[in-house]
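> no sequence for this one, just the structure:
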């Protein structure tokens, strides 16, 4: 009888073997379903999950850090735990998520905002202390902030010796690493151009409405403003609205720069309302899934580019690329074969080729 049962179990095991369950991933999206950036971010992840045969769920936190913590607690301590939790260190929530994850068996992956220097010191964030934290992917935020201002200054008409160029800057949230880094890059560019005077930097909270309200006051206070640096597209659109209401023409009387390649931002670049646009980091979640898929298959992802990586995704988008990216919005899987990017079975010299160029055929 026992022999029979073990034979049946063996047969069942053989049947169940090849039908291994798809790896389950939960992404805690810090944004809202109305933000073009975070929606396109989710869509790119969904395309990757479909291609790679992964079970992806996405929860939005509507930019409320308490929601992220609550969602993380439910995912990490509830009954229906995912294999992988992908999250963003938005408003510095990462230490609490790492704490909640201890002993859960859920593997963690950070995207977009890694730990700040202070958090690393505080946590003593060594891989052996958090064995379930398997990696992170972040964009080149500091360089992005720097490149945007450099390009805006390059495009600005020359001024007479002794004359100043007035700049207004709109950053995101003070406690978000990406905002801090973009601002740091902007200040690095500013230091190289003494003819540019930063009139004021304000925190628009990444939102159109807040930036609009701030800009209405600032354009009255600084009517000579001819450069506007905005850390994302939503804020740039709010500032533009205020500028138009004050009688100015974006792209002519003042040059605007922004980050994020939402369809509206790409169109604004084509219409010359935006003079400088950087983008490409909406792909980070999709690239993270390629790495998680490989990890799940037993690949040592640290061999192919490092456990924690910064990708040079933020780059100025020209008008030809803007047209290509707009057309991609309607293409299934964004025209990317995610399987082809896998490191499985690759030589040790292989490096994940994650970049915006993969989308540009």
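Alright, I've got the coordinates. A quick note: this is a predicted structure, and the numbers were derived from the prediction, not measured.

> Could you use CA atoms for every contact and neighbour count after this?
Will do.

> Tell me who's in contact with residue 166.
196-199, 222, 224-227 (C-alpha atoms under 8 Å, 6 or more residues apart in numbering).

> between those, which has the most around it?
Scoring the contacts of residue 166 on neighbours with other C-alpha atoms under 10 Å, the highest-scoring entry is residue 227 at 27 neighbours.

> here's the one I want to compare it with:
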């Protein structure tokens, strides 16, 4: 199999996706190659084309589609007759209409593995609002939102936040884009805090940007700064430690298990299971980590040997279930026997 990591080697979030995929492959005796897209849709397409031209054709490919050239990626894979899965739902609007759903225009597109970004965005907004109300019950919630880029993933998260804030009467003063960058998020938050000095909630579409916002709040220079509830997505190691210390309030995540889930489902298909003949997707909920439950997940902030996770236990070949009942809650300390940190 081939996993196309859309980022660079060692990038915190996608490294976890890759590491879990590697562990699942080792456990299931699957040979897995990995190539990198370097955070660029153009480079990813070039690297995929070079791999397919100069190496033996893999049985399956797992990749994330970048908005703007999804069609070129799918055309290339169809040309080589390779079956493939896509991670996350990153394509929307006219481009999504053009490529259709798995198995329609592109017959070798088996399906998608994704999660409900709208609900996750709302869950993060609720966690931050609840945290503010616990710490400062008499203040009026006033929020800022920091998005990644213009695309379905970030926009769906933001729409979920807007829906929750609107339902609770929370003032969402402004939404901005910071290109998933910690530095951009810090610099833009600094300017926004001058415009909206009473801000007490900063919702972010990623943990890196949340940490950038935290830096901006700390740099305001107040002797006794008012509490600001800040949170993001991804369960990054540093984020979990900051939640434990009370500097950040929440992180939504667990979606990095999608790498292992993709390998597992393709292993099942290779050995004859019909799931991808009758289904177009695998979905699962994300989980909020906050100060109330971080003690169950803080072990994830250490270097992890993912080979301790029993991926075979989720195989439909073994458990005879009709769906993949996988949730990130299985990574909670008391739910993950045998998972080793070192």
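Structure received. Only a predicted model underlies this, so the values are computations on that prediction, with no experimental measurement involved.

> Could you report the TM-score for this superposition?
Remark: TM-score between the superposed chains equals 0.88 [TM-score structural alignment, normalised by the length of structure 2]; 330 aligned residues with a C-alpha RMSD of 2.4 Å.

> Structure 1: matching residues for stretch 254-261 of structure 2?
The aligned range for stretch 254-261 of structure 2 in structure 1 is 280-287, by TM-score structural alignment.

> can you list contacts of that stretch?
37-38, 40-42, 44-49, 111-112, 137-139, 260-261, 313-315, 354-356.

> and with 7 Å instead?
Stretch 280-287 of structure 1 has contacts (C-alpha atoms under 7 Å, 6 or more residues apart in numbering) with 37, 40-41, 44-45, 48, 111, 137, 139, 261, 313-314, 354, 356.

> tell me the two of those that are most distant?
Greatest spatial distance among those (C-alpha to C-alpha): 48 and 314, at 20.2 Å.

> right, and the secondary structure at the residue of structure 2 positioned farthest from its centre would be what?
Residue farthest from the centre of structure 2, counting by C-alpha atoms, centre = their mean, is residue 223 at 36.0 Å. Here residue 223 of structure 2 takes the coil state, with states given by DSSP: H, G, I helix; E, B strand; the rest coil.

> can you map out the strands along structure 2?
2-5, 33-36, 60-63, 83-87, 109-115, 142-147, 171-177, 201-204, 229-233, 250-253, 281-284, 287-290, 304-305, 340-341 (DSSP state E).

> can you redo those as TSV with distance to residue 53 of structure 2?
Below are the strands of structure 2 laid out as TSV (distance: least, C-alpha to C-alpha, whole Å):
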stretch	distance to residue 53 of structure 2
strand 2-5	14
strand 33-36	14
strand 60-63	14
strand 83-87	16
strand 109-115	20
strand 142-147	37
strand 171-177	37
strand 201-204	40
strand 229-233	36
strand 250-253	36
strand 281-284	29
strand 287-290	40
strand 304-305	34
strand 340-341	39
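
> returning to that earlier point: now the residue farthest from the centre of structure 2: how far from residue 217 of structure 2?
Distance of residue 223 of structure 2 to residue 217 of structure 2, given as C-alpha to C-alpha, to the nearest Å: 12 Å.

> for residue 170 of structure 2, same thing?
20 Å.

> Likewise for residue 21 of structure 2?
The value you get for residue 21 of structure 2 to residue 217 of structure 2, if C-alpha to C-alpha is used, is 37 Å.

> What segments of structure 1 are helices?
With DSSP state H, the ranges of helices along structure 1 come out as 2-16, 36-52, 65-77, 94-101, 117-123, 141-155, 177-191, 208-221, 233-245, 263-270, 284-296, 319-328.

> ok, and for the fifth one, which residues are buried?
Of the residues in helix 117-123 of structure 1, none has enough neighbours to count as buried (16 or more other C-alpha atoms under 10 Å).

> do the same with the third one
The neighbour-count check on helix 65-77 of structure 1 (16+ other C-alpha under 10 Å) flags 65, 67-69, 71-73, 75-77 as buried.

> And the last one, by the same measure?
If you call a residue buried by 16+ other C-alpha under 10 Å, then helix 319-328 of structure 1 has these buried ones: 319, 322-323, 325-326.

> Make a markdown table out of the contacts of stretch 280-287 of structure 1 and add neighbour count.
Shown next, in a markdown table, are these (neighbours: other C-alpha atoms under 10 Å):
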| residue | neighbour count |
| --- | --- |
| 37 | 23 |
| 40 | 18 |
| 41 | 19 |
| 44 | 22 |
| 45 | 26 |
| 48 | 27 |
| 111 | 24 |
| 137 | 22 |
| 139 | 24 |
| 261 | 26 |
| 313 | 23 |
| 314 | 26 |
| 354 | 18 |
| 356 | 18 |
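
> Tabulate those (CSV), appending distance to residue 165 of structure 1.
Shown next, in CSV, are the contacts of stretch 280-287 of structure 1 (distance: C-alpha to C-alpha, whole Å):
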residue, distance to residue 165 of structure 1
37, 30
40, 35
41, 35
44, 39
45, 41
48, 44
111, 36
137, 36
139, 29
261, 27
313, 29
314, 25
354, 37
356, 32
